[in-house]
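1. here is a sequence together with a model predicted from it:
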Amino acid sequence: MGYLMLSGAILAEVLATTSMKYSDGLTRLWPSAATVTGYLLAFALLAQTLKTVSVGTAYAIWAGAGTAVIAVIGMTFLGEAATAARVIGILLVIAGVVVLNLGGAH
């Protein structure tokens, strides 16, 4: 159940961050409301996750997955450059999360 909550937290964070892009500096009502709501939901779900998943593991997965997904969204849908350095950076983020998880959660 913890990892299901974590998945929801990641999805909420990704939606909130994407909404922030369209909020024009939090000056547009609906994208701004989606940003705030998404982050509140993301933190609430992350807090629930921490009841059953270690904080290091949960945060590494949440931050790493969110970062990688947002970077891919930016390159795929928002016209950001898909340079070799960016792709390598995303792969390194993913590798870092994998290594942290292989190290064992205590």
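-> On my side now, so go ahead.
2. please make it C-alpha for all contacts and neighbour counts, starting now.
-> Will do.
3. Ser7 versus Val99, what's the distance?
-> Applying C-alpha to C-alpha, to the nearest Å, the value for Val99 to Ser7 is 19 Å.
4. same deal with His106?
-> In this view, His106 and Ser7 are 20 Å apart by C-alpha to C-alpha.
5. could I get the full set of helices for the chain?
-> Counting by DSSP state H, the chain has these helices, from start to end: 2-22, 29-49, 55-77, 84-102.
6. so what touches stretch 27-38?
-> Residues outside stretch 27-38 that contact it (C-alpha atoms under 8 Å, 6 or more residues apart in numbering): 12-13, 15-20, 22-23, 26.
7. can you lay out the residues you listed as a markdown table showing distance to Thr49?
-> Formatted as a markdown table, the contacts of stretch 27-38 follow (distance: C-alpha to C-alpha, whole Å):
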| residue | distance to Thr49 |
| --- | --- |
| Ala12 | 14 |
| Glu13 | 14 |
| Leu15 | 19 |
| Ala16 | 19 |
| Thr17 | 20 |
| Thr18 | 23 |
| Ser19 | 24 |
| Met20 | 24 |
| Tyr22 | 29 |
| Ser23 | 28 |
| Leu26 | 28 |
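8. A further structure is provided below for comparison with the first:
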Amino acid sequence: MHWLQLLLAILFETAATSALKASDGFTRPGPSLLSAAGYACSFYLLAQALRVVPVGVAYAIWSGAGVVLISVVAAVLFRQRLDLPAMLGIGLIVAGVVVINLSSSASGH
């Protein structure tokens, strides 16, 4: 259940960040409210996952997956393109999350 909570926290954070971009500096009420609600849900679910998952592992996964997902969303919804150094950096983030999950005793596996 805690891994599902972490996954949902990541998805809410990604949606909230997308809405934050669409809020145009909190000048558009709809996206602004979606952003605030999404972050509230994300933090709640992250807090629930932290009852079981070590904070360093959970945060690494939450932030790393969030970076990757929001980069994809930004490319699709906002037509933002990443250059090669940015893509390499994101690849290193993904590699780090994979190493933590597969190899670290801190991950709880």
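-> Received the coordinates, thanks. As the structure is a prediction and not an experimental result, all values here were calculated from the model.
9. thinking again about what came up before, let me have the helices of the first structure in a markdown table, extended by mean neighbour count.
-> Below are these laid out as a markdown table (neighbours: other C-alpha atoms under 10 Å):
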| stretch | mean neighbour count |
| --- | --- |
| helix 2-22 | 20 |
| helix 29-49 | 19 |
| helix 55-77 | 17 |
| helix 84-102 | 14 |
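10. find the centremost residue of the second structure, please.
-> Against the mean C-alpha coordinate of the second structure, by C-alpha atoms, centre = their mean, the closest residue is Gly66 at 2.1 Å.
11. contacts only, for that residue.
-> Counting by C-alpha under 8 Å, 6+ apart, Gly66 of the second structure has contacts 10-11, 13-14.
12. distance of it from Pro29 of the second structure?
-> Distance from Gly66 of the second structure to Pro29 of the second structure, by C-alpha to C-alpha: 24 Å.
13. can I assume Leu69 of the second structure is in contact with Thr14?
-> Yes. Leu69 of the second structure lies in contact with Thr14 (C-alpha atoms under 8 Å); the separation is 6.6 Å.
14. most distant residue from the middle of the second structure?
-> Thr27 (23.7 Å).
15. out of the contacts of Gly66 of the second structure, who's nearest Leu84 of the second structure?
-> When those are compared for distance to Leu84 of the second structure (C-alpha to C-alpha), Thr14 wins out at 22.2 Å.
16. with adjacent residues omitted, what lies nearest to Cys41 of the second structure?
-> In space, and not counting its chain neighbours, Cys41 of the second structure is closest to Phe12: 6.5 Å by C-alpha to C-alpha, 6 or more residues apart in numbering.
17. that neighbour maps to what in the first structure?
-> Residue pairing (TM-score structural alignment): Phe12 of the second structure is matched to Ala12 of the first structure.
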